[in-house]
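> The following block contains a protein sequence and its predicted model.
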Amino acid sequence: MKNLLDAAFDEHQQTIDRLRRQSDLILQIAQVWRVALKNGNKILFCGNGGSAADCQHLAAELVGRFVKERKGLPGIALTTDTSILTAVGNDYGFDRVFSRQVEALGRPGDVLVGISTSGNSPNVLAAMAEAKKQGMITVGFSGGTGGKLNGAADVCLVVEAATTARVQEGHILVGHLLCQLCDEE
């Protein structure tokens, strides 16, 4: 068991070291978020499974607060309304559960953050395509080699790790950093 823990800590640290080399990209994404929020736009989040939980977590950090006491910021997790998810899933298919919400809620200048550990989630990719049609800015959080999301998003952060857990740990770290950088604004 100790060996398992040591290996996990080592893999995590190596992932974070690789992620740290993407500081310029993280700052670029922070600037995208800050400009959108400063202009009165909102940030929409979508993802599946653990990534859906990250969407809810990051939207809550914006609407509530991260560290500093400040005005609530418009962040919306497209993963939370079970009536919309089940109605759209039933009527249009699961691949459209996010794109339909982007169609309804997205406006030019808004940001869509699509989170997919593989980078190949069809519903996240469909949401990215719809967001571009709406004139939104698209940001991807992916893993491994980035998958299709790496080319579908305007800017994509790829957490270079082989295991889903390490990718998700990188995503939430970057999400927290982005929230902190927005707090500083």
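Okay, I see it. Computed from a predicted structure; not experimentally measured.

> alpha carbons only for contacts and neighbour counts from here, please
Fine.

> tell me which residues of the longest helix along the chain are tucked away?
Longest helix in the chain by number of residues (criterion: DSSP state H): helix 164-184. Residues of helix 164-184 classed as buried by neighbour count (16 or more other Cα atoms under 10 Å): 164, 166-172, 174-183.

> Against that first model, consider the following:
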Amino acid sequence: MLEQRIQQQFFESADLQVQAADTLARPLADAVHAVLGCITAGGKLMVCGSGGSTADAQHLAAQFVGRFERERPGLAALALGTDSVLSQSLARESGINDVLAKQVQALGLPGDVLLVLAPAGDDEAVIAAVQSAHGKDMTVIAFTGRQAPGLAAELMETDVQVAVPHDRAARIREIHVLALHCLCDAVDVQLMGEQEPNA
């Protein structure tokens, strides 16, 4: 019984990956173009997430600054909301929902990109960060689930939404990680050309 339940998790995830491959190819390509435009113009990628997606934001920033699967010069990226002392201080002064927005206001520049990871799409801190990014003339890339009415309502025509066609947070986050790896791979290929990774 337990083994069957475990197998079912794998089957559900695999089915969603196949479905998401068709659904997300175009928005991911749009996201790659937005990131490339930003990076090649001397801008930076700012990344943040809600809940457990904060760790995914850190991981993406590390892959840009360091490397994904092959050596290359570092790309300007920064994960927001990961400095616990800074976040606690900002939360005390401005409220927990303004922690990410304050960092975008202080560090974001016109032409930068804010990539948000919000499986539920209704996190007030993430929505406030998106509003701050728009105030700084930044493009927003929003990784969400199927239902993200609060966040989707904030997006502009120049923004990109990568909406995983599912409602369960665990499945959405699994696809977000795969989609982030696709983003990293595509950026590397566009910057350095095709070659086998050194993974």
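The structure has been received and is ready for your questions. Computed from a prediction, not measured in an experiment: that's the story for all the values here.

> Show me where structure 2 has its strands.
Taking DSSP state E as the criterion, structure 2 carries its strands at 45-49, 77-79, 113-118, 139-144, 160-163.

> what does the first one correspond to over in structure 1?
Yep, that's strand 45-49 of structure 2 we're talking about. The aligned range for strand 45-49 of structure 2 in structure 1 is 43-47, by TM-score structural alignment.

> who's in contact with that stretch?
Stretch 43-47 of structure 1 is contacted by residues 33, 36-37, 52, 54-56, 59, 74-79, 98, 106, 110-116, 124 when judged by Cα atoms under 8 Å, 6 or more residues apart in numbering.

> what's the answer for stretch 106-122 of structure 1, then?
Here stretch 106-122 of structure 1 makes contact (Cα under 8 Å, 6+ apart) with 32-33, 36, 41-48, 51-52, 55, 95, 124-125, 127-128, 131, 134-144, 146-150, 164, 167-168.

> now the end-to-end length of that stretch.
End-to-end span of stretch 106-122 of structure 1 (Cα to Cα, to the nearest Å): 19 Å.

> residues in structure 2 matched by it, start to end?
Using TM-score structural alignment, stretch 106-122 of structure 1 pairs with 108-124 in structure 2.

> Quick one: distance of that stretch to the chain centre.
How far stretch 108-124 of structure 2 lies from its chain's middle: 7 Å, per Cα atoms, centre = their mean, to the nearest Å.

> for stretch 143-160 of structure 2, same thing?
Distance of stretch 143-160 of structure 2 from the chain centroid (Cα atoms, centre = their mean) equals 12 Å.

> Same check on stretch 42-51 of structure 1?
Mean-position distance between stretch 42-51 of structure 1 and its chain equals 5 Å (Cα atoms, centre = their mean).

> Against residue 35 of structure 1, how distant is residue 116 of structure 1?
24 Å.

> More neighbours: the two, which one.
More crowded of residue 116 of structure 1 and residue 35, by other Cα atoms under 10 Å: residue 116, with 32 against 17.

> what's the spacing between residue 166 of structure 2 and residue 89 of structure 2?
Remark: distance between residue 166 of structure 2 and residue 89 of structure 2 (Cα to Cα) = 35 Å.

> Who has more neighbours out of the two?
residue 166 (18 against 13).

> What lines up with that one in structure 1?
Using TM-score structural alignment as the criterion, residue 166 of structure 2 maps onto residue 161 of structure 1.

> The nearest residue to that match once chain neighbours are set aside: neighbour count?
Nearest residue to residue 161 of structure 1, sequence neighbours excluded (Cα to Cα, 6 or more residues apart in numbering): residue 144, at 5.2 Å. Neighbour count for residue 144 of structure 1, taken as other Cα under 10 Å: 17.

> swap in residue 108 of structure 1?
For residue 108 of structure 1, the count of nearby residues is 15 (other Cα under 10 Å).

> go on, residue 57 of structure 1?
Neighbours of residue 57 of structure 1 under the rule other Cα under 10 Å: 16.

> which position in structure 2 aligns with it?
Using TM-score structural alignment, residue 57 of structure 1 pairs with residue 59 in structure 2.
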